[in-house]
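Participant: The following comprises the amino acid sequence and a computationally predicted model.
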Amino acid sequence: MNKEELTKFIKSKAFEYSFLDCGISKSGFLEEEAPNLELWLNKGYQGKMHYLEKNFDKRLNPSLLVEGAKSVISFLYNYYPEHKQNSDSYKIAKYAYGKDYHTVIKEKLGQLVLEIQKHIGEFTYRVFTDSAPVMERTWAKKSGLGWIGKNSLLLSKQKGSFFFLAEIICDLELEYDYPLKTDHCGSCTRCIDACPTQAIVKNGVIDANKCISYLTIELKDQIPEEFKGKMQDWIFGCDVCQDVCPWNRFSKQHSEPQFEPPPELLHFTRKDWQDLQQEAFSNLFKGSAVKRTKFTGFKRNIDFNKDE
């Protein structure tokens, strides 16, 4: 296979494995992103996510993650659900309704790699999905899959933003895509206006210390009292900035059975959540990303909302 044929093969296989889209960019040092990342960290916007302060060079240079890296293949995987939670209840982010996406997507990428190896033999690669120091949104943008919105998420005109990002970084030389020339957010500020905690400090920049997703997942301490009355019933993650985004009117329901929620999750009342015990939590969220908070953290989030 020449690089044109191989590129077409990879993209066709991506769709066979139910990825929403696939784009490819040339691996290299992210020179433009380096000062922005440094400034963001220096301002303390990472909160207590100290892991973001590590591996600074690796975040900016894929060759430090995969020796001889030539290409970053970026993928989108839909998680927008057909059915949503009871509207008068505590809420978890839609991406966490079903099985942990790390497991689901890495398995699919592993199968895709095997398909490539059948045709060209062994090559050097690593697969990623929100699991290593990779600037996923930047690489997806560079490969033409969308633009970075004011809420800092990757947005697509055709697909919205309710999707996971994933990558194969490899030493294959492929045909490369190009970034979009236009930022299609325009003058819209719906995400900024709707954020309950004013976590979007400027276009594309998030202060994690104020973000409900950070407060309910990453933060291991008690949630600061200043956020009383601002959590809007979110107990794991937050979808507010996505729910109000006009581009998400184009979101279509996913077709991944592993992302289907347990039926009872959709119908839980506030009292059901408040009465939740360790065993029921473990059963309800078996294999789910929600277990990241552990039962104690999840109960902390419920109690903080309950006391509002």
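Facilitator: That came through fine. Residues are numbered from 1 along each chain as shown.

Participant: make it CA atoms for all contacts and neighbour counts henceforth
Facilitator: Will do.

Participant: which residues sit in contact with Gly110?
Facilitator: When contacts are counted by CA atoms under 8 Å, 6 or more residues apart in numbering, Gly110 touches Val127.

Participant: Presented hereafter is structure B, for comparison with structure A:
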Amino acid sequence: MSKTPIKYAQIIKTEAKKLGFDFCGIAKAEFLEEEAPKLEAWLNKHFHGQMSYMSNHFDKRLDPTKLVEGAKSVISLIYNYYPPKKLSEKPEDFKIAKYAYGQDYHFVIKDKLKTLLLLLQEQIGDFEGRAFVDSAPIMERQWARKSGLGWLGKNSLLLNRQMGSFFFLAELIVDLEVAPDPPIVKDYCGTCTRCIEACPTDAIIQPGVVDGSKCISYFTIELKEQIPTEVKGKFENWIFGCDICQDVCPWNRFSKAHQEPAFHPHPDLEEMNKKDWEEITEETFNKVFKKSAIKRTKLSGLKRNIFFQSQ
């Protein structure tokens, strides 16, 4: 069979599957016209809080050709991180978001993306591309929706009918014309509002619109100063990130345990109780979270989050 955009799509999806990606979708690289006014309105309302990087590179966020010269296709990929078991089952225990149980996903998935790009260049021939894992101004969820991988839930996360939302998104932007997939137009959330009702800080302003500056993940990861007193008592023991809106989502009953060894928690992390967290030392922090996304808060940030809920 001659190499055509349809054949390229088959090759890409086959190789992605071999590397452990659960789903792969393709969209034409073009300006996200529909998203531009939404992004502008969201930024104007300061829903990004102190995440100033969200307001940088406005044009690049909307136009992949500004990230990769001559870009023709955006390849979106899903990688599962749903753990075989939760770290904590006791209501009084401190909780961290499931995506942070194991090694930092940025590095784990970026390596797989680089491998995928090389394999594709070997099979398809000479083309240029760049790999992205939550590391550049890309509207990942919008591209994933555009490429048929799911729809945007009321909590603004991408939802997939086969596996819910406990997964990472990643992209390859390439200057290769690949047959695109049809987007999912239907909203399969229907009248369900469980995520909106469950959010303790009322961060979901309206279906699909989240005030990032009210999100528990924002307070525990992004905010660098003291957490405001008005949200005291609302964190439900989350000290790094938050999974509440995902845990209550009916679509996540389809979540299955990941098969990625790098995402298994450090043995010491599995054993940590509330007292261990409250007494965490620099030595323990460096040992347990050596390759973890939790390093992002530094020990001082983690201690702030713990102290905020212990008082």
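Facilitator: That came through, no problem. If you're wondering where the values come from, they're calculated on a predicted model, not measured in any experiment.

Participant: Trace Trp147 of structure 1 over to structure 2, please.
Facilitator: Matched across to structure 2, Trp147 of structure 1 falls on Trp151, judged by TM-score structural alignment.

Participant: In contact with that match, which residues?
Facilitator: 145, 158-160, 184-188 are the contacts of Trp151 of structure 2 under CA under 8 Å, 6+ apart.

Participant: Using JSON lines, lay out those residues together with distance to Asp247 of structure 2.
Facilitator: Compiled in JSON lines, the contacts of Trp151 of structure 2 are given as follows (distance: CA to CA, whole Å):
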{"residue": "Arg145", "distance to Asp247 of structure 2": "21"}
{"residue": "Leu158", "distance to Asp247 of structure 2": "14"}
{"residue": "Leu159", "distance to Asp247 of structure 2": "13"}
{"residue": "Asn160", "distance to Asp247 of structure 2": "15"}
{"residue": "Ile184", "distance to Asp247 of structure 2": "23"}
{"residue": "Val185", "distance to Asp247 of structure 2": "24"}
{"residue": "Lys186", "distance to Asp247 of structure 2": "22"}
{"residue": "Asp187", "distance to Asp247 of structure 2": "19"}
{"residue": "Tyr188", "distance to Asp247 of structure 2": "17"}
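
Participant: And the buried ones among these, selectable in ChimeraX?
Facilitator: In ChimeraX, a selection of the buried entries from these looks like this (16 or more other CA atoms under 10 Å):
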select :145,158,159,160,184,188
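
Participant: And the contacts of Trp151 of structure 2, which is closest to Asp202 of structure 2?
Facilitator: For the contacts of Trp151 of structure 2, the minimum distance to Asp202 of structure 2 (CA to CA) is 19.5 Å, reached by Leu158.

Participant: so what's the closest one up against?
Facilitator: For Leu158 of structure 2, counting by CA under 8 Å, 6+ apart, the contacting residues are 141, 144-145, 150-152, 165.

Participant: switch to 6 Å and redo it
Facilitator: Taking CA atoms under 6 Å, 6 or more residues apart in numbering as the definition of contact, the neighbours of Leu158 of structure 2 are 141, 150-152.

Participant: In helices only, show me those residues.
Facilitator: If you go by DSSP state H, the contacts of Leu158 of structure 2 have Arg141 in helices.

Participant: Are any of the contacts of Leu158 of structure 2 buried, and if so which?
Facilitator: Among those, those scoring as buried are 141, 150-152 (criterion: 16+ other CA under 10 Å).

Participant: for the residues you listed, which one is nearest Trp277 of structure 2?
Facilitator: Closest approach between the buried ones among the contacts of Leu158 of structure 2 and Trp277 of structure 2, by CA to CA: Arg141, at 33.3 Å.

Participant: aligned partner of Ser18 of structure 1 in structure 2?
Facilitator: Here Ser18 of structure 1 is matched to Gly20 in structure 2, going by TM-score structural alignment.

Participant: can you count the residues close to the closest residue to its match other than its chain neighbours?
Facilitator: Distances taken as CA to CA, 6 or more residues apart in numbering place Tyr79 nearest to Gly20 of structure 2, at 7.2 Å, with adjacent residues excluded. The criterion is other CA atoms under 10 Å. On that basis, Tyr79 of structure 2 has 22 neighbouring residues.

Participant: element containing the match of Ser18 of structure 1, please.
Facilitator: Take DSSP states H and E as the rule and Gly20 of structure 2 turns out to sit in neither a helix nor a strand.

Participant: separation between it and Leu77 of structure 2?
Facilitator: In this structure, Gly20 of structure 2 and Leu77 of structure 2 are 10 Å apart, going by CA to CA, to the nearest Å.

Participant: ok so, going back, identify the residue of structure 1 aligned to the residue nearest to Gly20 of structure 2.
Facilitator: With TM-score structural alignment as the criterion, the equivalent of Tyr79 of structure 2 in structure 1 is Tyr77.

Participant: Please, which helix or strand holds its match?
Facilitator: The secondary structure element spanning Tyr77 of structure 1 is strand 71-78 (assigned by DSSP H and E).

Participant: Provide the contact partners of that strand at residue level.
Facilitator: Residues external to strand 71-78 of structure 1 that are found in contact with it (CA under 6 Å, 6+ apart): 19-27, 140, 163-170, 254.

Participant: Looking at the buried ones among the contacts of Leu158 of structure 2, which are in strands?
Facilitator: Of the positions in the buried ones among the contacts of Leu158 of structure 2, 151-152 sit in strands, assigned by DSSP state E.

Participant: quick check, nearest of the buried ones among the contacts of Leu158 of structure 2 to Tyr105 of structure 2?
Facilitator: Nearest to Tyr105 of structure 2 among the buried ones among the contacts of Leu158 of structure 2 is Arg141, at 16.7 Å by CA to CA.

Participant: what range in structure 2 does stretch 37-51 of structure 1 sit on?
Facilitator: Going by TM-score structural alignment: stretch 37-51 of structure 1 matches residues 39-53.

Participant: contacting residues around the matching stretch?
Facilitator: Around stretch 39-53 of structure 2, the neighbours that count as contacts under CA under 6 Å, 6+ apart are 211-213.

Participant: in it, what counts as buried?
Facilitator: Within stretch 39-53 of structure 2, the residues that count as buried by 16+ other CA under 10 Å are 39, 42-43, 46-49.
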